[in-house]
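Asks: What follows is a predicted protein model with its sequence.
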Amino acid sequence: MKITQAFTFEAAHRLPNVPATHKCHRMHGHSYRVELQLEGPIDPATGFVIDFFDVEHAFGPLLQQLDHHTLNDIDGLENPTAEHISMWIWDRTKPLLPALSSVKVYETPACWAEYTGE
């Protein structure tokens, strides 16, 4: 069984490793959406793979680090592409949520990166 819980945050960033002429080189912001997918058996007693409140509790502190901040200023996100953000979230969330199977980070409704721990 797979379950997904979504979170949103607002943040600014710039991409320092693109040419100065690239529009993402300048500071700008996004309304990010993060989807954490977890996979595992359904517990026969609870009926859950994992309680969504437990997912929220595990991810909440990271969400606070990201929301309404400049991502470039966060340790490990100096080049905050959607790809790097998804890996950053994975690395900090997987130890707390062993059933985590995927992290998706949407910069816009039509653009996202998905990391599965490769």
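Replies: Arrived safely.

Asks: from here on, contacts and neighbour counts on C-alpha atoms
Replies: Will do.

Asks: Helix, strand or coil: sort out Cys24 for me.
Replies: helix (DSSP: H, G, I helix; E, B strand; the rest coil).

Asks: give me the number of residues near it?
Replies: Other residues lying near Cys24 total 17 when counted by other Cα atoms under 10 Å.

Asks: That one touches Arg14, doesn't it?
Replies: Yes. Applying Cα atoms under 8 Å, one finds Cys24 in contact with Arg14, separated by 5.8 Å.

Asks: is it true that Gln65 lies in a strand?
Replies: No. Applying three-state DSSP, one finds Gln65 to be helix, outside a strand.

Asks: From Phe9, how far off is it?
Replies: Distance from Gln65 to Phe9, counting by Cα to Cα, to the nearest Å: 10 Å.

Asks: In terms of neighbours, single out the busier of these two.
Replies: Taking neighbours as other Cα under 10 Å, Gln65 and Phe9 compare with Phe9 leading, 16 against 13.

Asks: What strand or helix carries the more buried one?
Replies: Element membership of Phe9 [criterion: DSSP states H and E] is strand 2-13.

Asks: dropping in the other structure now:
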Amino acid sequence: MANPIITKKYRFCASHKYVNQAWTEEENREVFGKDYRNHGHNYILEVSITGPIDPGSGWLVDLKQLNVLVKTHVVNVLDHSQIEQDVEWFKDKQPSSENILIWAWNEIFPRLDKGTLHRLRLVETHSIHTDYYGPGE
């Protein structure tokens, strides 16, 4: 029997700007368009965990513990930040949804007590979301 997957949603607001320092301003504007300027999003981060159900609690993960982990190491770090300026990991990376998910995975995965991180989804706008299932084998 396959294990269930539980998903918890977290919300945070953050701003970012896309810029490649090796490019001219014209090249940056051509590639990034209006995203070359500082702008923000009201993000939704979905954290999906899978694993066997604990027979005592009936849960596959303790949501209180998951909340502390995700809020401490991801949400509170990103909330109301200028991502590429305030989070050291992004100093030499674009603050894209793809990179945010890789960073968040690296913050959550090694700290999980129970269950296995199955998927992260970052909703950036009403029409764009990005999924990440980990680095693979």
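Replies: Structure received. These figures come from a predicted structure and were not determined experimentally.

Asks: returning to that earlier point: show me what counts as buried in the strand holding Phe9 of the first structure.
Replies: Ile3, Thr4, Phe9, Glu10, Ala11, Ala12, His13 (16 or more other Cα atoms under 10 Å).

Asks: Kindly reformat those residues as JSON lines containing distance to Ala20 of the first structure.
Replies: As requested, those are exported to JSON lines (distance: Cα to Cα, whole Å):
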{"residue": "Ile3", "distance to Ala20 of the first structure": "41"}
{"residue": "Thr4", "distance to Ala20 of the first structure": "37"}
{"residue": "Phe9", "distance to Ala20 of the first structure": "26"}
{"residue": "Glu10", "distance to Ala20 of the first structure": "24"}
{"residue": "Ala11", "distance to Ala20 of the first structure": "21"}
{"residue": "Ala12", "distance to Ala20 of the first structure": "17"}
{"residue": "His13", "distance to Ala20 of the first structure": "14"}
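
Asks: and for Cys24 and Arg14 of the first structure, which residues touch both?
Replies: With Cα atoms under 8 Å, 6 or more residues apart in numbering applied, the contact sets of Cys24 of the first structure and Arg14 do not overlap.

Asks: distance of the counterpart of Asp79 of the second structure in the first structure from His84 of the first structure?
Replies: Using TM-score structural alignment, the partner of Asp79 of the second structure in the first structure is Asp67. According to Cα to Cα, Asp67 of the first structure and His84 of the first structure sit 16 Å apart.

Asks: List the buried residues for the longest helix along the second structure?
Replies: The single longest helix within the second structure, with elements called by DSSP state H, is helix 97-108. When neighbours are counted by 16+ other Cα under 10 Å, the buried residues of helix 97-108 of the second structure are found to be Ser97, Ile100, Leu101, Ile102, Ala104, Trp105, Glu107, Ile108.

Asks: Per the alignment, the last one pairs with which residue of the first structure?
Replies: The one in question is Ile108 of the second structure. In the first structure, the residue matched to Ile108 of the second structure (TM-score structural alignment) is Thr93.

Asks: Tell me who's in contact with its match.
Replies: Thr93 of the first structure neighbours (Cα under 8 Å, 6+ apart): Ala58, Phe59, Leu100.

Asks: at 7 Å what do you get?
Replies: Residues counted as contacts of Thr93 of the first structure (Cα atoms under 7 Å, 6 or more residues apart in numbering) are Phe59.

Asks: Look up how far Thr130 of the second structure lies from the spatially most central residue of the second structure.
Replies: Centre of the second structure computed as the mean C-alpha position; nearest residue by Cα atoms, centre = their mean is Leu101, 3.7 Å away. Distance from Leu101 of the second structure to Thr130 of the second structure, counting by Cα to Cα: 8 Å.
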